[in-house]
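Asker: Next one to model:
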Amino acid sequence: METILRFFESIDPVWGALLATTFTWLVTAAGAAVVFFFKTLSRTWLDGMLGFTGGVMIAASFWSLLAPSIDMSARMGMIEWLPPAIGFGAGALFIYVLDRFVPHLHINFDPSAKEGLETNWRRSTLLILAITLHNIPEGLAVGVLFGGVAAGIPEASIGGAVALALGIGLQNFPEGIAVSMPLRRLGVSRRRSFFYGQ
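Answerer: The predicted structure is shown next:
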C-alpha cells in the first residue's frame, strides 16, 4: 500500500484521478467478466455480495468525504455539521431527481416496476441506465477528492483519495456481476452482457 501511495504522491493529482477511476472501471469489468465463467449465480450469494458492497460504500463515504468535510468546516469556524449536511442533502436531491426522470429498472425487479418517465425501452436498457445513475456520484466523489488534493486543501489527502478509489473498486466487482448476470438471464449474449456490465 505504501508503494501505491508513493506512486500517487509522485504524479499530478489530475493523472491520479484518471488512474484511480480507470482502476474502478477495471474492477467493474472484472466483475462483469464472471458472465464468461458461470451461467447463473445463487440469489443468496449475490445478495451477500451486494450487502457487502453497500457497507463498503457507506464506510468509504464517511471516512473519505464526510469526516474530512466536518473537520474542514470546524477549522473554517463554521457550524461543523452544516456544510456536509447541505452537500449530503444536495447530492440526495440530485439522485432523487435523476431517479424520478431518467427511465430505469432496478436489478431483479419485475419489468412492470420500471421507474422514471414512461418509455418503451427494453428491460436491459433500463437496467443499464440504473447502474449508470449509480456510477455518476462514484466518479464525482473520486474526482472531488483528487481535486481537493490538487487545490491544496489540507483535509484532502492522497491517502484518502486512494482509499476511496480502492473502496469504490472493491464494491464495483459485485456490481459488475449484478449487471452482467441478469442481462445474461434475459437472453443477452455473454459478450454483450460483459460489455454492458462494465
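
Asker: only C-alpha atoms for contact and neighbour calcs from this point on.
Answerer: OK.

Asker: Not counting its neighbours along the chain, what's nearest the residue positioned nearest the centre of the chain?
Answerer: Centroid-nearest residue in the chain: Glu138, 3.8 Å away (criterion: Cα atoms, centre = their mean). Ranked by Cα to Cα, 6 or more residues apart in numbering and with sequence neighbours excluded, the top spatial neighbour of Glu138 is Ile168, at 7.1 Å.

Asker: Isn't Tyr196 up against Ser180?
Answerer: Yes: look at Tyr196 against Ser180 with Cα atoms under 8 Å: they come within range, at 6.8 Å.

Asker: coming back round to it: tell me which residues of the host helix or strand of the residue nearest to the centre of the chain come out buried.
Answerer: Using DSSP states H and E, Glu138 falls within helix 123-150. Under the neighbour-count criterion of 16 or more other Cα atoms under 10 Å, helix 123-150 has 123-124, 126-131, 138-139, 141-150 buried.

Asker: How much space separates the residue nearest to Phe101 when sequence neighbours are not counted from Gly16?
Answerer: Closest residue in space to Phe101, ignoring its immediate chain neighbours: Gly116 at 4.4 Å, by Cα to Cα, 6+ apart. Here Gly116 is placed at a distance of 35 Å from Gly16 (Cα to Cα, to the nearest Å).

Asker: of those two, who's got more company?
Answerer: Counted by other Cα atoms under 10 Å, Gly116 and Gly16 do not tie: Gly16 has more neighbours, with 23 against 15.

Asker: Give me the buried positions along the stretch of helix or strand Ser180 belongs to.
Answerer: Of the helices and strands defined by DSSP H and E, Ser180 is found in helix 158-185. For helix 158-185, the neighbour count (16+ other Cα under 10 Å) marks 158-184 as buried.

Asker: and the angle from it to helix 123-150?
Answerer: Between helix 158-185 and helix 123-150, the angle comes out at 170 degrees (axes from the mean of the first three to the mean of the last three Cα atoms, to 10 degrees).

Asker: one more, for comparison:
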Amino acid sequence: MLDTIIDYLASISPVKAAFLATLFTWLLTAVGAGFVFFFKQMNRPLLDAMLGFTGGVMIAASFWSLLAPAISMSEGEGFIKVMPAALGFVGGSLFIFFLDKVLPHLHVNFKKAEGIKTPWQKTTLLVLAITMHNIPEGLAVGVLFGGAASAMPEATIAGAVVLALGIGLQNLPEGIAVAVPLRRMGMSRRKSFFFGQSSALVEPIAGVLGAAAITIFTPVLPYALAFAAGAMIFVVIEEVIPETQQAGNTDLATLGFIGGFTIMMILDVALG
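Answerer: Take a look at the predicted model:
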C-alpha cells in the first residue's frame, strides 16, 4: 500500500504531490476535530499525553527528515558544510518568533492572549494559535517533495511521504485541541468542527509554496529544510511543551513525547 502511494506521488508533479500529501495532513486534523461530535469535555491528562506525542513527532521529524538531509546535501567540509543548515535553522526559528510576537493567538488553557492587542474573539485567537503551528509543517512536506523532484539523493519521495504521515498523526490531537474547547465554550458542534479543521487549511498552501519554490530555486534546498526544522522546533519548545505542563500531567506528557519521537524515528529510518 505504502509503495503504491510512493510510486504514484513520484509519477506526478512535486507541487501536486505536496498538495495531496498536505491534504492528507489536513484530513487527519479534521478527523481530530470530528471528536467534537462525540465529546464535549476534554480529558486533560489524555490531551497532554497526545500533545506530548505531537512534540516528539515534530522534534524527531525536524532532525531525521529535515536537518540531517540539509547537512548531508551541503557542499564543503567542517564549518562550511554545516553553515547552510545553521543559517536556515536560525531563520526558521526567528520567523516563528516574529509571528508569535505579532500574530494575535490564544492557547488551549485560555489564560492569556499573545501577540498584538486585538478585539478578536477567543474562537479566532485559538484557531490562529494552531494555524501558526501548521505553517512549518506544511512547508516541510512541500520542501521535501520539491527536493525529491530535483533529484537530490538526500531528499526522497519516500521520506516526504513518511514526514507527511508523521505530521498527520500528530495533527489528530491538534484538531481535538481546537474543536473540543470551542464546544465547551458553548459553540455548536458544527461550528466547533469547522473552526477545528480550518486551522490546518494553511498546510496545503504552505506545502504547495514550498514545493514550487524548491523546484525553481534548487540551491536553497538545504536552507529551506533547516528553515522548516527551526520553525517546528521553536513551536515545540515555545508552545507545545509548555502547554502540556499546565495541568500537572508532566509524566504523561513526557511519555507521550518519548512515544512520538520513537515512532517518527522508526518510520523515517525504516521507510524514509
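
Asker: correct me, but the residue nearest to Glu138 of structure 1 touches Leu140?
Answerer: No: between Ile168 of structure 1 and Leu140 there is no contact under Cα under 8 Å: 11.6 Å.

Asker: one step back: show me what the helix holding Glu138 of structure 1 is packed against.
Answerer: helix 13-32, helix 82-101, helix 158-185 (3 or more Cα pairs under 8 Å, 6 or more residues apart in numbering; DSSP states H and E).

Asker: can I get those in CSV with distance to Asp110 of structure 1?
Answerer: Compiled in CSV, those are given as follows (distance: least, Cα to Cα, whole Å):
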stretch, distance to Asp110 of structure 1
helix 13-32, 22
helix 82-101, 17
helix 158-185, 12
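
Asker: Against Ala151 of structure 1, how distant is Phe38 of structure 1?
Answerer: 45 Å.

Asker: what does Arg185 of structure 1 give?
Answerer: 46 Å.

Asker: swap in Asn120 of structure 1?
Answerer: 45 Å.

Asker: which one of the two has more residues nearby?
Answerer: Counted by other Cα under 10 Å, Asn120 of structure 1 and Ala151 do not tie: Ala151 has more neighbours, with 11 against 7.

Asker: re the thing from before, assess the claim that the residue nearest to Phe101 of structure 1 and His106 are in contact.
Answerer: No: in this structure Gly116 of structure 1 lies outside contact range of His106 using Cα under 8 Å: 11.2 Å.

Asker: roughly how far apart are the most far-flung residue of structure 1 relative to its centre and Ile153 of structure 1?
Answerer: Distance to the chain centre peaks in structure 1 at Gly77, reaching 31.8 Å (criterion: Cα atoms, centre = their mean). Going from Gly77 of structure 1 to Ile153 of structure 1 by Cα to Cα gives 16 Å.

Asker: With Gly87 of structure 1 instead?
Answerer: 17 Å.

Asker: Then Gly169 of structure 1?
Answerer: Taken as Cα to Cα, the span from Gly169 of structure 1 to Ile153 of structure 1 is 24 Å.

Asker: Same question for Leu18 of structure 1.
Answerer: 19 Å.

Asker: and if you look at Met181 of structure 1?
Answerer: Noted for Met181 of structure 1: a distance of 41 Å to Ile153 of structure 1, by Cα to Cα.

Asker: Nearest spatial neighbour of Asn108 of structure 1, chain-adjacent residues omitted?
Answerer: Pro182 (7.1 Å).

Asker: from what I can see that neighbour touches His106, true?
Answerer: No: assessed by Cα under 8 Å, Pro182 of structure 1 is found out of contact with His106, at 10.6 Å.

Asker: Report how many residues lie close to Ile263 of structure 2.
Answerer: The burial count for Ile263 of structure 2: 16, using other Cα under 10 Å.

Asker: repeat for the one 5 residues further on
Answerer: The number of residues packed around Asp268 of structure 2, counting by other Cα under 10 Å, is 22.

Asker: Then Ser193 of structure 1?
Answerer: Neighbours of Ser193 of structure 1 (other Cα under 10 Å): 26.

Asker: and it, what does it touch?
Answerer: Contact analysis of Ser193 of structure 1 by Cα atoms under 8 Å, 6 or more residues apart in numbering lists Ala32, Val35, Val179, Ser180, Met181, Leu183, Arg184.

Asker: Can I take it that it is in a helix?
Answerer: Yes: with DSSP: H, G, I helix; E, B strand; the rest coil as the criterion, Ser193 of structure 1 is part of a helix.

Asker: What separation is there between Gly55 of structure 1 and Ile168 of structure 1?
Answerer: Taking Cα to Cα, one finds Gly55 of structure 1 at 11 Å from Ile168 of structure 1.

Asker: Likewise for Ala30 of structure 1?
Answerer: 14 Å.

Asker: and if you look at Leu127 of structure 1?
Answerer: Plainly put, Leu127 of structure 1 is 20 Å away from Ile168 of structure 1 if you go by Cα to Cα.

Asker: quick revisit: mean distance of the helix holding Glu138 of structure 1 to its aligned residues in structure 2, please.
Answerer: Superposing on structure 2 places helix 123-150 of structure 1 at an average distance of 1.0 Å from its equivalents, by mean Cα distance after the TM-score superposition for structure 1.

Asker: what angle separates that helix from helix 82-101?
Answerer: Computed by the same axes, to 10 degrees, the angle separating helix 123-150 of structure 1 from helix 82-101 equals 160 degrees.

Asker: how far does helix 123-150 of structure 1 sit from the chain's center?
Answerer: 5 Å (Cα atoms, centre = their mean, to the nearest Å).
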